[in-house]
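> Just to be clear, the model below is a prediction. Sequence and coordinates:
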Amino acid sequence: MTIKHLYITLLVIAGITTSCRKYVEIEQPNQREFKYTADFQRLLNNVSLFEQSASLTMVSSDDINLDANTSLQGQLMNGLDNIYTWAADYYTSDQGDAGWDQLYKQIYTCNQITANVMESENGTTAEKQKAYAEAQVQRATAYLTLINLYARVYNTANASKDPGVPLLLTPDLFANLTRASVQQVYDQILLDLTQALPVLPDQPSNNLHPAKAAVYAMLSRTYLYMQRYAEAADNAAKALSYQHTLLDLNNYTAGGSAYPRRLLNPEVILSKQAAKPGYLNLPLSDELINRFSTDDLRYKLFTRNGSSFFPSFTGRGSYRDMLFAGDNVSVGVAVPEMMLIQAEGLARNGQKDEAIALVNTLRQKRFSPSTYVALSATTADEALHIVLDERRRELFGTGLRWFDQRRLSVEPALAETESRTFKGTTYTLVPGDRYVYPIPPKNIEQNPEITQNAR
């Protein structure tokens, strides 16, 4: 579904919008208009829309590997095989990209809110401003995901020239869909977040709705992807000043408490979900599994032997989404990620002891006290590698690893080359443009001003 066609569909669903009422003031029978402030607040309560995020990165990241599971390779269909092998093209012209469509649906809804909520009826100024600010945060979050899927890694020297994604800020059916530059998209993300920050409350009603911790956390993730590590660490620390609770995994081992649902999970700062593509259970790579101690409670709780899945496979798979039904995989900003972003910034700044102290604080909640051994580093570079390894252990199976692979691919000392054998052919991912997803051909055919990525 193209953006223009998507906008038309949403307008039909929504009925007459507030912008239409400027010309036709008579309310139409049996059609629901966005008229009151509460209408826009209800839009922001749409869990099925705003909680969704990209899921295909679970297939392209090096968290998984099917080399030893040739029988399972046939389960990758409908473009998933292309994503797994980092092919030049992912989709044919008759296929859509659900991630692209879903994120632009979120942006369209946010644009409806920012365009109209301040003129809505029966709401206080504070209520209208809060809805506007929430929409800004949700729009920024969607754009941060889009720009890190469909554009090159941020590079200060080239960001103003590298093509980003269409930057839509109003619910305009006829907006120019020419891709804005990477720099323009990041500038808008930062603008939305910084403008929303002073308006939002210290604490949210629940973690579907952004408050100050979520804004600081999204700023932190944004600066991380821009390789502005000091600013990423600073904003992570600010997010943690509002929300810093860690789950102690000792409480969830056999016979312990039930793992909390996402909207009640105190680690989650802004709830976002990703569903396993095609509901596939895929084996975790040996490269990842070998980074775990078997005493690590994340290994015990969040992975299972391949015989636990259907179809079964050799090795171990991610069990995160199966700990409770219907919650999928949590990919929103969370307390552990903020601790690790802050630790990475400290390590890159030469503050190795402070960085390792944060890592140990996290790990103490991931091991039984009787088995835990504190980590240490003799150099800042060693501390950085410890932090990056801990990110792999803490965030595995969520697809967030793909975004780390992208940003680290531009650092020669940290870039890695990945290889996979699929149906008898070996594929290799090297630093470069294969870290950029292709834009679905259907969108380009129907909107020719959108140019394709170099692959």
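The structure has been received and is ready for your questions. Numbering: from 1, shown residues only.
> From here on, just use CA atoms for contacts and neighbour counts.
Noted.
> residues contacting the residue lying closest to residue 269 once chain neighbours are set aside?
Nearest non-adjacent residue to residue 269, counting by C-alpha to C-alpha, 6 or more residues apart in numbering: residue 334, 4.8 Å away. Residues near residue 334 by C-alpha atoms under 8 Å, 6 or more residues apart in numbering: 217, 267, 268, 269, 270.
> One more pass at 10 Å, please.
By C-alpha atoms under 10 Å, 6 or more residues apart in numbering, the residues touching residue 334 are 213-214, 217-218, 239-240, 243-246, 265-271.
> Return a PyMOL selection command for the buried portion of these.
In PyMOL, this line selects whichever of these come out buried by 16 or more other C-alpha atoms under 10 Å:
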select buried, resi 213+214+217+218+239+240+243+244+246+265+266+267+268+269+270+271
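> And for residue 352, the neighbour number?
Counted with other C-alpha atoms under 10 Å, the neighbours of residue 352 add up to 23.
> Which strand or helix spans residue 43?
helix 37-44 (DSSP states H and E).
> Could you name the helices and strands sitting against that helix?
In terms of contacts (3 or more C-alpha pairs under 10 Å, 6 or more residues apart in numbering; DSSP states H and E), helix 37-44 is packed against helix 47-50, helix 98-116, helix 125-150.
> State the next helix or strand along the chain beyond the last one.
It refers to helix 125-150. Next along from helix 125-150, by DSSP H and E: strand 163-166.
> What is the distance between that following strand and the centre of its chain?
Relative to its chain's centre, strand 163-166 lies at 18 Å (C-alpha atoms, centre = their mean, to the nearest Å).
> take a look at this one as well, against the first:
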Amino acid sequence: MKLKYNKRSVSIICYIIPIILCTLLISCKKDFLDKKPDKALLVPTTLQDFQALLNNLTIMNAAPSLNMIAGDEFLLPDENLEYLDISEVNSYSWNPYLGARLLDWETPYQQVFYANVILEGVEKLSPDQSSQQQRDQIKGNALFFRARAFYNLAQEFAKPYIKASASTDPGIPLRLKSDVNEKSVRASVQQTYDQIITDLNAAKNLLPQKPALNTMASQLAVNALLSRMYLSMNDYTNAKKAADDYLAVNNQLINYNTLTAAGINPFPQSIKDGNQEVVFYGDLISALFNFFSPYINPDLYNSYDQNDLRKSLLFADDGTGKYSFVGDYTGFAYRLFGGLSTDEVYLNRAECLARNNDLNAALKDLNFLLINRYKTGTFTPIMSTNADEVISIILKERRKELTARGIRWSDLRRLNLEDKYKTTLSRMINGRLLSLPPNDNKYVFPIPDNEIAGSGIPQNPR
């Protein structure tokens, strides 16, 4: 069967083979959390060792991608489904079984393991081995990365946060020690979020305000993640406070009129050349899905106004009348952005303000974002005195602005808890109409079979 490749796919075909090989090698390994320590291996003991662990961008800066595949942003030609990994096919088709192994589970727990090794190691250092500032920054980074991993795991493998039931709803295993022999136990959703908050608040006191490199943590990154997390909890007061703290220090946006819709990706590389909106660089775990002609959901593409520069900067015609996504904030053609950025924080705060009926302030944030996205002189500021209307507009702009960043799934989960914002997802696959109703059990991914077998923790219902 002949595959259909779009412009994006052709330009990055050389990356497919290494990714496939890497995936195969990883999938052949014994479960990461089940590994027994090898006494012959070098144990990290110095700040240089700990920094080297943090510098492993492939592991530490990765974010889950199956939730993006399961969401409503992209569609895939039927004939290309057979070339995907089973976890990707089943995520896309909302199948109850995702597979025995999942990188979306294993990679965050690798991050947790590295973070715990660092946190334990730093405590063993004598004062003459490092300066206090170095120790603080290493420890702060480890706490941030652990919190980010726990948050990402909770978005896929635990129920959305519901205050009334959070103390009894099963969350994720909270691995707080590096001992791989320690038995996994599922915490509650409340305990999961409490741990994330504890780690982030502790990290904030140890980190610099801005990072020397945006691959590392900072107070800005902590505030951005706190704002995202509190929004997922429907805690608009604390989400706004974190956004306020962030925007008081960093409030600049890219004027999209300064970019050109040419080449593979119109955005500067976040690490190399710098994207002023990116405060923390992360990317979504590589998936074969990205290489086999996914195209933007026509409903989403058609929601952009003709004068909205995102329509030409984020998407490109693949030659078949469909549009592929090219506007990654990574700046790379083969990596989807999974980090933290200023545009998201503006949208977080705008929603919080609107939820608290401060409509003028909410629209000020929203209009500031949009005037930087529209062709110069074509944007008419949005005005409204209706709270429901303003919230609805902000939610639509979230979907348009934050496409392909792994955020939409969390938004669907939290918004499905409100009758007025519930969404039923649907798509045709091989002539069959499939649907995912609001609050369905499939909004919580199954824990990998090998983890269930090894630890005995309870599986999520399907």
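Perfect, I can see it now. Predicted model, so just to flag it, every value in this text is computed and none were measured.
> Please identify the most buried of the helices and strands packed on helix 37-44 of the first structure.
Highest mean neighbour count of those: helix 125-150, a mean of 23 (counted as mean count of other C-alpha atoms under 10 Å).
> now it, how far from the centre of its chain.
With C-alpha atoms, centre = their mean, you get 14 Å for helix 125-150 of the first structure.
> so where is it in the second structure?
Under TM-score structural alignment, helix 125-150 of the first structure corresponds to residues 132-157 of the second structure.
> Average offset of that stretch relative to the first structure?
For stretch 132-157 of the second structure, the mean deviation from the first structure after alignment is 0.9 Å (mean C-alpha distance after the TM-score superposition for the first structure).
> before we move on, back to that, now do the helix holding residue 43 of the first structure and helix 125-150, the angle between them.
Orientation of helix 37-44 of the first structure against helix 125-150 (axes from the mean of the first three to the mean of the last three C-alpha atoms, to 10 degrees) gives an angle of 30 degrees.
> Could you check how far residue 176 of the second structure is from residue 113 of the second structure?
8 Å (C-alpha to C-alpha, to the nearest Å).
> overlap in contacts of those two?
119, 146.
> What does the residue nearest to residue 269 of the first structure correspond to in the second structure?
So, by TM-score structural alignment, residue 334 of the first structure is matched to residue 341.
> State the number of residues packed around the alignment partner in the second structure of residue 317 of the first structure.
Counting by TM-score structural alignment, residue 317 of the first structure lines up with residue 324 in the second structure. Neighbour count of residue 324 of the second structure, defined by other C-alpha under 10 Å: 25.
> Next, residue 324 of the second structure: secondary structure please.
strand (DSSP: H, G, I helix; E, B strand; the rest coil).
> The closest residue to it other than its chain neighbours: what's it in contact with?
Residue nearest to residue 324 of the second structure in three dimensions, not counting chain neighbours: residue 295, with 4.6 Å by C-alpha to C-alpha, 6+ apart. By C-alpha under 10 Å, 6+ apart, the contact set of residue 295 of the second structure is 6, 73-77, 301, 315-318, 321-325.
> Residue 295 of the second structure corresponds to which position in the first structure?
Under the alignment (TM-score structural alignment), residue 295 of the second structure pairs with residue 283 of the first structure.
> From residue 71 of the first structure, how far out is its match?
Residue 283 of the first structure is 12 Å from residue 71 of the first structure, by C-alpha to C-alpha.
> Ok, residue 302 of the first structure next?
Relative to residue 71 of the first structure, and taking C-alpha to C-alpha, residue 302 of the first structure is found at 24 Å.
> Mind listing what's buried along the helix or strand encompassing residue 421 of the first structure?
According to DSSP H and E, residue 421 of the first structure maps onto strand 418-422. Residues of strand 418-422 of the first structure classed as buried by neighbour count (16+ other C-alpha under 10 Å): 420, 421, 422.
> I'd like to know how far the second one sits from residue 316 of the first structure.
Read that as residue 421 of the first structure. 18 Å.
> cool, the first one as well?
Computed with C-alpha to C-alpha, the distance linking residue 420 of the first structure and residue 316 of the first structure is 17 Å.
> contacting residues around the aligned partner of residue 411 of the second structure in the first structure?
Counting by TM-score structural alignment, residue 411 of the second structure corresponds to residue 404 in the first structure. Counting by C-alpha under 10 Å, 6+ apart, residue 404 of the first structure touches 61, 224, 225, 388, 391, 392.
> Residue 404 of the first structure in helix, strand or coil?
Quick answer, by three-state DSSP: residue 404 of the first structure is helix.
> so who does residue 154 of the first structure touch?
Residues counted as contacts of residue 154 of the first structure (C-alpha under 10 Å, 6+ apart) are 147-148, 160, 162, 164, 182-183, 186, 225-227, 406-407, 410.
> Give me the buried entries from the residues you listed.
Counted by 16+ other C-alpha under 10 Å, the contacts of residue 154 of the first structure give 147-148, 160, 162, 164, 182-183, 186, 225-227, 406-407, 410 as buried.
> the helices in the stretch 301-450 of the first structure, which residues?
335-348, 352-363, 380-395, 400-408, 441-446 (DSSP state H, counting those that start in this stretch).
> is it possible to export the ones you listed to a markdown table including distance to residue 426 of the first structure?
Formatted as a markdown table, these follow (distance: least, C-alpha to C-alpha, whole Å):
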| stretch | distance to residue 426 of the first structure |
| --- | --- |
| helix 335-348 | 33 |
| helix 352-363 | 36 |
| helix 380-395 | 24 |
| helix 400-408 | 20 |
| helix 441-446 | 26 |
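> Comparing the ones you listed, which stretch has the densest surroundings?
A comparison of the helices of the stretch 301-450 of the first structure by mean neighbour count, using mean count of other C-alpha under 10 Å, puts helix 335-348 on top with a mean of 26.
> who's more crowded, residue 302 and residue 71 of the first structure?
Applying other C-alpha under 10 Å to residue 302 of the first structure and residue 71 shows that residue 302 carries more neighbours, namely 17 against 13.
> Next, work out how far apart the counterpart of that one in the second structure and residue 361 of the second structure are.
Residue correspondence, TM-score structural alignment: residue 302 of the first structure in this structure matches residue 314 in the second structure. Separation of residue 314 of the second structure from residue 361 of the second structure (C-alpha to C-alpha): 28 Å.
> same deal with residue 453 of the second structure?
51 Å.
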